[in-house]
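Engineer: predicted model and sequence below, questions to follow.
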Amino acid sequence: MLNMEKRLVGLAFLLVWSAVINVTCGVELTFELPDNAKECFYEDIEKGTESSLEFQVVTGGHYDVDVILEGPSRQILYREIKQQYGQFQFTPEHSGTYQVCFSNEFSTFSHKLIYVDFQVGDEPQLPGVGEHFTAMTQMESSSQKIHEDLNSVIDYQTHHRLREAQGRKRAEDLNERVLFWAMGETLGILVIAVGQVMILKNFFADKKK
């Protein structure tokens, strides 16, 4: 029983440590891009390191944005014009600082909410896994499987949150439009009713000679 508790504690420590490693290995954020503005992010990448870029416009305007990824020598690796979603994987041939820029300069009144995930390199193994030359134990195999499943769950949750945010924003916009349309119809009905009353009253009023 005591050994089982120690194993569970060790497994929990591995999972927490893996979550910390997963957070520090990539850049994942959501930011606001004002109208007629441009925002850039920079990342130092070594030669031959597999990297990936993923973005999605969550809310704002027509859900589109301009994206450009440039290398250290200002060479263009990836470019998209007025896109809502995009994903790009690349392996740099030169070490240096790479930059990805999001532009909303074509829009003059609507700001955007953008999600970006910039991953660099492979995720490191769990502590203790791969440090010996023998086959992994059943506990290590289970920890590795749980770690991979948790990463998949995090990815699914992130994309579902983005879809939920998009749906909520569209529902709020639709609700606002319906409210304004209802208020306009109510005002129109009141104006017509008052006008009809005034006209009918004028028909039955005594006219002075």
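Structural biologist: In hand now; what should we look at?

Engineer: okay, CA-based contacts and neighbour counts for the rest of this
Structural biologist: OK.

Engineer: okay, A193 and L200: tell me how far apart.
Structural biologist: Distance, A193 to L200, using C-alpha to C-alpha, to the nearest Å: 11 Å.

Engineer: on the three-state scheme, L14 is what?
Structural biologist: Classification of L14 using DSSP: H, G, I helix; E, B strand; the rest coil returns helix.

Engineer: ok, it touching S143?
Structural biologist: Yes: between L14 and S143 there is a contact under C-alpha atoms under 8 Å: 7.4 Å.

Engineer: try this one next to it:
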Amino acid sequence: MPTMLHVMTLLPLLFLALLPCIHGAALTTVLAPQERSCFYAWVDKAGEKVGFYFAVQSGGSFDIDYHIASPSDKVVLEGQKERQLDVVFTGNEVGEYAFCFENDMSNFNEKMIDFDITVESEPRLDAPLSGAALLTEHSAPLEDSIQKLDGQLTQVQRTQRYFRVWENRGFSTVRSTQSKLLWYSIIESLVVIGLSLGQVHLVRRMFEKGSTRRYRV
């Protein structure tokens, strides 16, 4: 009984110790034409995992230029006319990383971007557990379950992001199609009205010319 009591007491502490330390930010930003915007994340230890995700939700062709710079101003990643990105890289330098978006290719359309930045430390067992040695065989299944749950939650999150992006793009396509149909209908109506007026004018001229003719008997 005392052993089981110690196990049940130490399991919550072990669970907290196994959880990775994650700092994240989920944001939405709007970039005007010819605008550049940067966001920053701090890495306090070399070797930490840095995750970066973004998706262009609206504007133009749904693309944007981006680049990631290290604290020493070295380019970590960069790309042009990207619609969506989901990457994880290792922060080898301690300091502030810059994540920048550039809307230079657009002169009229503003872009709405959904993105998040995560800084994740590797899981490490540093809690002061005096009886941790007793939990070796009990902690292994718990650690596996936590890792599987984390992977499943990450997959669900990516699936939700995927559907959200395509929902916004589909809505934009429908709205653009509706606008085109409206203008096509207006132009078609104007053409029909113009042809009708032209036909009426032509017929009137033909009858007016015919009525002014004189014939000898």
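Structural biologist: In hand now; what should we look at? Predicted, not measured: the structure shown is a model, and the values here were computed from it.

Engineer: buried set for stretch 78-86 of structure 2?
Structural biologist: E82, R83, Q84 (16 or more other C-alpha atoms under 10 Å).

Engineer: state which helix of structure 1 is the longest.
Structural biologist: helix 138-203 (DSSP state H).

Engineer: how close does that one sit to structure 2?
Structural biologist: Once fitted to structure 2, helix 138-203 of structure 1 is off its aligned match by 2.3 Å on average (mean C-alpha distance after the TM-score superposition for structure 1).

Engineer: secondary structure and distance to A41 of structure 2 added to the buried residues of stretch 78-86 of structure 2, as CSV?
Structural biologist: What follows is the buried residues of stretch 78-86 of structure 2, written out as CSV (DSSP: H, G, I helix; E, B strand; the rest coil; distance: C-alpha to C-alpha, whole Å):
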residue, secondary structure, distance to A41 of structure 2
E82, strand, 21
R83, coil, 22
Q84, strand, 20
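
Engineer: quick one: the residues you listed as a markdown table, columns for distance to H67 of structure 2 too.
Structural biologist: Shown next, in a markdown table, are these (distance: C-alpha to C-alpha, whole Å):
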| residue | distance to H67 of structure 2 |
| --- | --- |
| E82 | 11 |
| R83 | 14 |
| Q84 | 13 |
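
Engineer: which one of these is nearest E48 of structure 2?
Structural biologist: Q84 (23.2 Å; C-alpha to C-alpha).

Engineer: distance of the residue most central in space within structure 1 from K208 of structure 1?
Structural biologist: The centre of structure 1 sits closest to Y115, judged by C-alpha atoms, centre = their mean, with a distance of 2.8 Å. For Y115 of structure 1, the distance to K208 of structure 1 equals 74 Å [C-alpha to C-alpha].

Engineer: again, but for Q83 of structure 1
Structural biologist: 71 Å.

Engineer: over to D64 of structure 1?
Structural biologist: According to C-alpha to C-alpha, D64 of structure 1 stands 67 Å off from K208 of structure 1.

Engineer: of those two, who's got more company?
Structural biologist: More crowded of D64 of structure 1 and K208, by other C-alpha atoms under 10 Å: D64, with 22 against 4.

Engineer: which residues touch that one?
Structural biologist: Contact analysis of D64 of structure 1 by C-alpha atoms under 8 Å, 6 or more residues apart in numbering lists V57, K82, Q83, Q84.

Engineer: again, 10 Å this time
Structural biologist: Residues near D64 of structure 1 by C-alpha atoms under 10 Å, 6 or more residues apart in numbering: 56-58, 80-85, 103-104, 107, 112, 114.

Engineer: did I read that right, the residue nearest to the centre of structure 1 in a helix?
Structural biologist: No: with three-state DSSP as the criterion, Y115 of structure 1 is strand rather than part of a helix.
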